[in-house]
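Undergrad: All I have is the shape, not the residue letters:
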């Protein structure tokens, strides 16, 4: 049986990625051991893992994840208040497939989309 999914995204610099997700997005480091070149973060029930890829060219990185929320308006407002850059084409909007969504790009150009069913 499948029970969870924990996406793995590339990162060029662990310290930069950790700072962005922990200090800006409000995640916390997950696990009791610090692995070289690997980072695990957690917020509520969402885990994201990162693997080091120093040669990553962010301009050609197509890493993407979709995170569901039950408080999209509150989350969007909190990101705006924290001055987190919203993707230029990803501001909060209702999509034809019945989701209210917005997107951000992390320091390595991974696209993180947040959505809530309407």
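TA: Right, received. Where do you want to start? Computed from a prediction, not measured in an experiment: that's the story for all the values here.
Undergrad: hey, let's count contacts and neighbours off CA atoms from now on
TA: Fine.
Undergrad: list the contacts for the residue sitting nearest the centre point of the chain?
TA: Most central in the chain under C-alpha atoms, centre = their mean is residue 112, positioned 4.4 Å from the mean C-alpha point. Listed by C-alpha atoms under 8 Å, 6 or more residues apart in numbering, the contact set of residue 112 reads 64, 65, 66, 67, 103, 104, 105, 106.
Undergrad: A further structure is provided below for comparison with the first:
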């Protein structure tokens, strides 16, 4: 294949975890992801076509400086679901951004921030 014709097909965030088992449990119980792989120092969760990978660290500062964004369809419904489970970041309520995205932020137990967003219909 000609290198100029290569196509990028998807990105998968790889976030830091202070305890792989606890992280997988948090995503399963609080955010309705499914744990699809677990190793002593690595874990993977999935929800629909989205995966998030986790690597083990003992440095609690790393997840505090880590984030990713996931595009969704039905951000209002997802926001209600995440609000009910108590994972929405205190400073991350659902808002309309000036660049045409409705988004909110979730903070996991390790300190990773995940923004969920949907293009505005306006």
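TA: Yes, it's here. Keep in mind that this is a model prediction, so the values were computed, not measured.
Undergrad: After superposition, what is the TM-score?
TA: The TM-score (TM-score structural alignment, normalised by the length of the first structure) is 0.89; 114 aligned residues with a C-alpha RMSD of 1.4 Å.
Undergrad: now that we're looking at the residue nearest to the centre of the first structure, how far away is residue 91 of the first structure from it?
TA: Distance check for residue 112 of the first structure against residue 91 of the first structure: by C-alpha to C-alpha, to the nearest Å, it reads 12 Å.
Undergrad: In the first structure, what residue corresponds to residue 119 of the second structure?
TA: Mapped onto the first structure by TM-score structural alignment, residue 119 of the second structure lines up with residue 117.
Undergrad: list residues touching both of residue 112 and residue 91 of the first structure?
TA: Residues touching both residue 112 of the first structure and residue 91 (C-alpha under 8 Å, 6+ apart): residue 103.
Undergrad: picking that back up, scan the contacts of residue 112 of the first structure and report the most crowded one.
TA: Highest neighbour count within the contacts of residue 112 of the first structure: residue 103, with 22 neighbours (other C-alpha atoms under 10 Å).
Undergrad: one step back: got a list of what the nearest residue to the match of residue 119 of the second structure once chain neighbours are set aside touches?
TA: Once flanking residues are discounted, residue 117 of the first structure sits nearest to residue 99: 4.5 Å by C-alpha to C-alpha, 6 or more residues apart in numbering. Contact analysis of residue 99 of the first structure by C-alpha under 8 Å, 6+ apart lists 115, 116, 117, 118.
Undergrad: and residue 48 of the first structure, what element?
TA: strand 46-52 (DSSP states H and E).
Undergrad: Comparing the next helix or strand after that strand with the second structure, how large is the average distance?
TA: Of the helices and strands lying after strand 46-52 of the first structure in sequence (DSSP H and E), the nearest is strand 64-68. Aligned to the second structure and superposed, strand 64-68 of the first structure gives a mean residue distance of 0.5 Å (mean C-alpha distance after the TM-score superposition for the first structure).
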